[in-house]
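J.: Whatever this is, show me its structure:
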Amino acid sequence: MSGSMMPHLKEIILNGEINGHSILAKTRLGFAVFQH
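T.: As a prediction, this is how the structure comes out:
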């Protein structure tokens, strides 16, 4: 059971990292636009 849970857990972590990076990129873009 724990063996089948591992890939799912990695997927959640990976998705979280991707979402976090996209949010970070958007806020950086927003700050750049705001400064201009």
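J.: use CA for all of it now, contacts and neighbours both
T.: Will do.
J.: Run the chain-centre distance for the helix or strand containing Glu11.
T.: For Glu11, the element it lies in under DSSP states H and E is helix 2-35. Distance, stretch centre to chain centre, for helix 2-35: 0 Å (CA atoms, centre = their mean, to the nearest Å).
J.: Which other helices and strands does it contact?
T.: Applying 3 or more CA pairs under 8 Å, 6 or more residues apart in numbering; DSSP states H and E, we find helix 2-35 packed against no helix or strand.
J.: this one next, for a side-by-side:
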Amino acid sequence: MDNPAPGTADPTTVLGMAVLTVRLHVDLLRVTSAACR
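T.: Reported below is the predicted structural model:
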């Protein structure tokens, strides 16, 4: 497969990475909040 032009990215890949990042941060917040209790 050819790589997309420089400066462009697959929207689905970007969205997937964003979702994973948000989920990771949410999990970290839950863990920290539970630990602070």
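J.: List the buried residues for the helix holding Glu11 of the first structure?
T.: Within helix 2-35 of the first structure, no residue qualifies as buried by neighbour count (16 or more other CA atoms under 10 Å).
J.: The equivalent of Leu20 of the second structure over in the first structure and Ala25 of the first structure, how far apart?
T.: Alignment of Leu20 of the second structure against the first structure is given by TM-score structural alignment, with Ile18 as its counterpart. Distance from Ile18 of the first structure to Ala25 of the first structure, counting by CA to CA, to the nearest Å: 10 Å.
J.: Give the full set of residues in contact with the equivalent of Leu29 of the first structure over in the second structure.
T.: With TM-score structural alignment as the criterion, the equivalent of Leu29 of the first structure in the second structure is Val31. Shown in contact with Val31 of the second structure (CA atoms under 8 Å, 6 or more residues apart in numbering): no residues.
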